[in-house]
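Novice: this one's structure only:
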């Protein structure tokens, strides 16, 4: 089991190393969150130590702390509202580069940063590639007020969009729920299969208590996938 985990981590690191080739001097970079993005941040830190000049916007407090420790120059979207490139991981990727993100709890900031970027590159190991989205639970960030009513409406509108499954509040430490960097909660929706991601995304936007959902549609330009056969790049069909 340990050997398997180490191998997957190696695949993630290989994808990150391939993505670092896209980084050029003077770039404004969005830094993703999660175990795969961690490797990319490490690689950026190495380039900065060797003299690369970039300015970076992190997508979470965890990534901010990591990048700061590595001496990476940091900014915010208020100071740097337009980015050249964001590199981030994903929980699931289909062949149209539609994504499920948010397993690490940073989906809101990740989506804001990705949308502010000229290009988004996704890095992942090959276990994240899926023919149909849904094998990974869909995270949805919600406000605290009216939580149960919000969850009921999510369930009802998701069913209309052809998606059914357990919807549960993400647990945090002890008896407390998980809290995002924005002070919100996350519900995880185990739909198992999302036949029409665009339809579900539109439905979730109709729920007043939903802040953001983890479907990233039309944002990724390239996916760099690490696996046993090396690294491959999947380009968006419209690119």
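Specialist: Everything's here; your move. The structure presented is a predicted model; accordingly, all values stated were derived computationally and were not measured.

Novice: switch to C-alpha atoms for all contacts and neighbour counts from now on
Specialist: Fine.

Novice: Which positions in the strand ranked longest in the chain come out as buried?
Specialist: Counting residues, the longest strand found in the chain (DSSP state E) is strand 117-125. Residues of strand 117-125 classed as buried by neighbour count (16 or more other C-alpha atoms under 10 Å): 117, 119, 120, 121, 122, 123, 124, 125.

Novice: what's the answer for stretch 227-239, then?
Specialist: So, applying 16+ other C-alpha under 10 Å, buried residues of stretch 227-239: 227, 231, 233, 235, 236.

Novice: Just the residues contacting it, thanks.
Specialist: 8, 11, 14-15, 18, 95-97, 125-126, 220-226 (C-alpha atoms under 8 Å, 6 or more residues apart in numbering).

Novice: picking that back up, out of the buried residues of strand 117-125, who's nearest residue 30?
Specialist: residue 117 (7.5 Å; C-alpha to C-alpha).

Novice: Generate CSV for the buried residues of strand 117-125, with distance to residue 164 as supplementary columns.
Specialist: As requested, those are exported to CSV (distance: C-alpha to C-alpha, whole Å):
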residue, distance to residue 164
117, 33
119, 33
120, 30
121, 30
122, 27
123, 29
124, 27
125, 27
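
Novice: ranges for the strands of this protein?
Specialist: Under DSSP E, the chain gives strands at 28-31, 55-58, 83-88, 92-93, 99-100, 117-125, 138-142, 166-169, 185-190, 210-213, 215-216, 222-227, 230-235.

Novice: Could you save those strands as TSV and add columns showing distance to residue 75?
Specialist: Formatted as TSV, those follow (distance: least, C-alpha to C-alpha, whole Å):
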stretch	distance to residue 75
strand 28-31	9
strand 55-58	5
strand 83-88	11
strand 92-93	28
strand 99-100	26
strand 117-125	14
strand 138-142	24
strand 166-169	32
strand 185-190	26
strand 210-213	23
strand 215-216	23
strand 222-227	24
strand 230-235	29
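
Novice: here's the one I want to compare it with:
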């Protein structure tokens, strides 16, 4: 019964997100990874009237989902440099009050971040379990993609940053060794204490620099990213696509900002069948079960 409830919540969130943000006149749409995205593609297929739209997957699984729906996938690196995706849909492992996300439970975080940054807007779709006030409340670790040769040094550095027991992720069949990403890199899962938001730091709840064992989301992500051997960190924070566009308009060629990493909105399928939407402006909207 619980599994049925969760799947219904995912489908409801996906259906509403696509209804609100999928434009049949779009040129390029990003499609993320994970079980929730299956319902996103299902909803897009039902509403799709334009066979010319090209869909950019974040990995092997999402590419197969796109193809199975009869839609056309295209590799991200085949897009012209100055072209942005009209929208990207993806899931998350956990989302906080400021729409910061943890992603990477499915080991696709690097390509998911590339696609999110390449989109005019990233829309996140999740079920009620992923909705938490702070990151690392329910989801236990931060996924980090690393070069295989760097694993020992990165594990050591993470422990120095306050992670009590970072571990190398293995495959389900443990004798097969570490799990490999699409880039042939490994994943380290690093637990930390529950992360602060920028509002927490501003209100004096902590510095967020790890000095007392507690980190703020963006500060921790930035520090981990500087470690030699780290390809990407499974924290999606910073700008969203709309804010990034404003930066581009103001600063033009002086900035390397391409888009954003945070979603412009997160659609949560709730236990009662409704869909709760958190927007980047802090507003909350609710769609009752149809």
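Specialist: Looks like it arrived, so ask away. The model shown is predicted, which means the values in this text are computed figures rather than measured ones.

Novice: For the two chains, what TM-score is obtained?
Specialist: Superposed pair, TM-score by TM-score structural alignment, normalised by the length of the first structure: 0.91. Supporting alignment: 231 aligned residues with a C-alpha RMSD of 1.7 Å.

Novice: what residue of the second structure matches up with residue 133 of the first structure?
Specialist: Alignment note: residue 133 of the first structure maps to residue 135 in the second structure; criterion TM-score structural alignment.

Novice: which residues does its match contact?
Specialist: Counted by C-alpha under 8 Å, 6+ apart, residue 135 of the second structure has contacts 94, 95, 96, 100, 101, 102, 194, 195, 196, 217.

Novice: residues contacting the fifth one?
Specialist: When the contact criterion is C-alpha under 8 Å, 6+ apart, the partners of residue 101 of the second structure are 92, 93, 94, 95, 135, 235, 236, 237, 262.

Novice: Please list which of the residues you listed are preserved in the first structure.
Specialist: On the basis of both residues aligned by TM-score structural alignment, their matches' C-alpha atoms under 8 Å, what survives of the contacts of residue 101 of the second structure in the first structure is 92, 93, 94, 95, 135, 235, 236, 237.

Novice: Just the closest of those residues to residue 153 of the second structure, please.
Specialist: Looking across these and measuring by C-alpha to C-alpha, the closest to residue 153 of the second structure is residue 235, at 20.5 Å.

Novice: Tell me the spacing between the closest one and residue 169 of the second structure.
Specialist: With distances taken as C-alpha to C-alpha, to the nearest Å, residue 235 of the second structure is found 17 Å from residue 169 of the second structure.

Novice: do the same with residue 118 of the second structure
Specialist: Residue 118 of the second structure is 28 Å from residue 169 of the second structure, by C-alpha to C-alpha.

Novice: Mind checking which of these two has more residues around it?
Specialist: Between residue 118 of the second structure and residue 169, counted using other C-alpha atoms under 10 Å, the more crowded position is residue 118 (27 against 19).

Novice: Give the equivalent position in the first structure for the more buried one.
Specialist: By TM-score structural alignment, residue 118 of the second structure lines up with residue 116.

Novice: Equivalent analysis for residue 156 of the second structure, please.
Specialist: By TM-score structural alignment, residue 156 of the second structure lines up with residue 152.

Novice: Also residue 45 of the second structure?
Specialist: Counting by TM-score structural alignment, the partner of residue 45 of the second structure is residue 45.

Novice: how about the nearest residue to that match, chain neighbours excluded?
Specialist: Nearest residue to residue 45 of the first structure in three dimensions, chain neighbours excluded: residue 70, at 5.4 Å (C-alpha to C-alpha, 6 or more residues apart in numbering).

Novice: The one you found: neighbouring residues, count only.
Specialist: There are 17 residues near residue 70 of the first structure, going by other C-alpha under 10 Å.

Novice: close enough to count as contact, it and residue 47?
Specialist: No - using C-alpha atoms under 8 Å, residue 70 of the first structure is not in contact with residue 47; the gap is 10.4 Å.

Novice: burial measure for the residue nearest to residue 97 of the second structure when sequence neighbours are not counted, as a count.
Specialist: With C-alpha to C-alpha, 6+ apart as the criterion, residue 97 of the second structure has its nearest non-adjacent residue at 5.0 Å, and that residue is residue 133. The tally of other residues near residue 133 of the second structure (other C-alpha under 10 Å) stands at 17.

Novice: longest helix in the second structure, by residue count?
Specialist: helix 2-21 (DSSP state H).

Novice: ok, and what's touching it?
Specialist: For helix 2-21 of the second structure, using C-alpha under 8 Å, 6+ apart, the contacting residues are 36-37, 39-40, 43-44, 87, 123, 125-128, 267-271, 273-275.

Novice: which two from the kept ones among the contacts of residue 101 of the second structure end up farthest apart in space?
Specialist: Using C-alpha to C-alpha, these span at most 13.7 Å, a distance reached by 93 and 237.

Novice: Between those two, tell me which one has more neighbours.
Specialist: The neighbour count for residue 93 of the second structure versus residue 237, taken as other C-alpha under 10 Å, is higher for residue 93 (24 against 19).

Novice: Trace the more buried one over to the first structure, please.
Specialist: Match for residue 93 of the second structure (TM-score structural alignment): residue 91.

Novice: cool, and residue 219 of the second structure?
Specialist: Aligned partner of residue 219 of the second structure by TM-score structural alignment: residue 199.
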